[in-house]
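A.B. asks: Fold the following and give me the result.
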Amino acid sequence: MPRVDPWNEDSLIWRIPVVDSESGPIEGPDVDPPVPWVKALAAVGRDLRCLRYGRYVDTDKLVWDLSINGDYYVFVGWQSIRGIGGFNTGGGLTMDASFGEAAAWIAEVVQDNLAGYEFVQWPSRGSHLLVPRLRSAEAVWIDPHGDVTICPIGTLCEYADR
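C.D. replies: Alright, predicted model coming up:
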């Protein structure tokens, strides 16, 4: 019987806790997801705990869906649970993206989803949003009023009171 190569399947899908991604996938194929993507999901999940403004949403029990299609493009999202809607989007970056590229892209996708469908500004204190960007290969939060780097993505809670 020939050995099955999971990377040649139509798509691979892992389910990973939003905040506790360090523990690894809770469901998925027998191959590990790309490490930079798992670390990027964990970083954005940590930042989701801070500076949300607007309607209350509980993100602590959400589970990321990380999928890679047959062309090696990545899709991320989560399923709806406890008053927050689900989403799934992607196709712009491949599984070979760096941590910085993945983290900046995931943060932007989540920010757009929360603002557009959940009426939540994140990250924000209610006046304007910080924006995720890639600067010198590092994923960071930028204050667009002055183009000032605030902090690396994944460390937002450490800077929330500044």
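
A.B. asks: only C-alpha atoms for contact and neighbour calcs from this point on.
C.D. replies: Fine.

A.B. asks: Give me the contact list for the longest helix along the chain.
C.D. replies: Longest helix of the chain, by residue count under DSSP state H: helix 99-113. Contacts to helix 99-113, defined as C-alpha atoms under 8 Å, 6 or more residues apart in numbering, come from residues 36-37, 39-41, 43-44, 76, 87, 89, 93, 121-123, 131-134, 137-140, 153.

A.B. asks: one more, for comparison:
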Amino acid sequence: MNAEQLTQTKTDISIIADYNSMRSSQVLFEEQCQLKRFLTYSEILIKRFTVDNINMPLIEEMTKQLVALAELCFTDKQDGGKRKFNVKTQLQSVLNNTKQTISEKIADAFLDQTIDKVCKEYSKQELIEFATNIMKLGNKVAKGCLKTCFQD
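C.D. replies: Below is the predicted model:
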């Protein structure tokens, strides 16, 4: 390999490295945007459902909405385990902020069962359609909702 070929090879490697770096940054940015989108909408849902005496039907309905939202926001971005983790984190915060005396271990098992139940009852496509409808509705009233939901 002569000096010219060596220089060209180094340039090619540099271009590939730059492209790979740019691509990984883009993927990371997209994932962070999806997470931000999920967290924004899930906060709105949680504000709607967080009440003093939250009951099982409310938890199930919120779980359905959060799972649907996660399916929509994280489609082809993260595996099911990470989606489930995000949903569980949100629901755990609800249980922690209510007056229920539920141990952490029981809460984890309870949330796992509730999420699994929702996933069994609805297909992924049904959940995505459900979340899309929620978000369309949410977009219409987002400014007003965000103002009222997050006022102290």
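
A.B. asks: Mind telling me the TM-score for this superposition?
C.D. replies: The TM-score (TM-score structural alignment, normalised by the length of structure 2) is 0.31; 87 aligned residues with a C-alpha RMSD of 5.4 Å.

A.B. asks: Select from the contacts of helix 99-113 of structure 1 every entry located in helices.
C.D. replies: Using DSSP H, the contacts of helix 99-113 of structure 1 in helices are 36-37, 39-41, 43-44.

A.B. asks: I would like the residues contacting stretch 31-50 of structure 2, please.
C.D. replies: Contact with stretch 31-50 of structure 2 is made by 58-59, 62, 65-66, 69-70, 73-74, 77, 90, 94, 97-98, 135, 145-146, 149, as judged by C-alpha under 8 Å, 6+ apart.

A.B. asks: Among those residues, name the buried ones.
C.D. replies: Among the contacts of stretch 31-50 of structure 2, those classed as buried by 16 or more other C-alpha atoms under 10 Å are 59, 62, 65-66, 69-70, 73-74, 77, 90, 94, 135, 146, 149.

A.B. asks: Switch the residues you listed over to TSV; also include distance to residue 124 of structure 2 and secondary structure.
C.D. replies: Converted to TSV, those look like this (distance: C-alpha to C-alpha, whole Å; DSSP: H, G, I helix; E, B strand; the rest coil):
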residue	distance to residue 124 of structure 2	secondary structure
59	20	helix
62	16	helix
65	12	helix
66	13	helix
69	11	helix
70	10	helix
73	12	helix
74	12	coil
77	15	coil
90	20	helix
94	24	helix
135	16	helix
146	28	helix
149	29	helix
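
A.B. asks: Let me know the closest of those residues to residue 113 of structure 2.
C.D. replies: Among those, residue 59 lies closest to residue 113 of structure 2 (C-alpha to C-alpha), at 11.6 Å.

A.B. asks: Pull the contacting residues for that closest one.
C.D. replies: Neighbour list for residue 59 of structure 2: residue 49 [criterion: C-alpha under 8 Å, 6+ apart].

A.B. asks: before we move on, what about residue 68 of structure 2?
C.D. replies: 124, 127-128, 130-131.

A.B. asks: if you skip the residues just before and after it, what's nearest to it?
C.D. replies: The shortest distance from residue 68 of structure 2 to any non-neighbouring residue, by C-alpha to C-alpha, 6 or more residues apart in numbering, is to residue 127 (4.4 Å).

A.B. asks: Give me the distance from the helix ranked longest in structure 2 to the chain's centre.
C.D. replies: When structure 2 is parsed with DSSP H, its longest helix is helix 3-49. Distance of helix 3-49 of structure 2 from the chain centroid (C-alpha atoms, centre = their mean, to the nearest Å) equals 18 Å.
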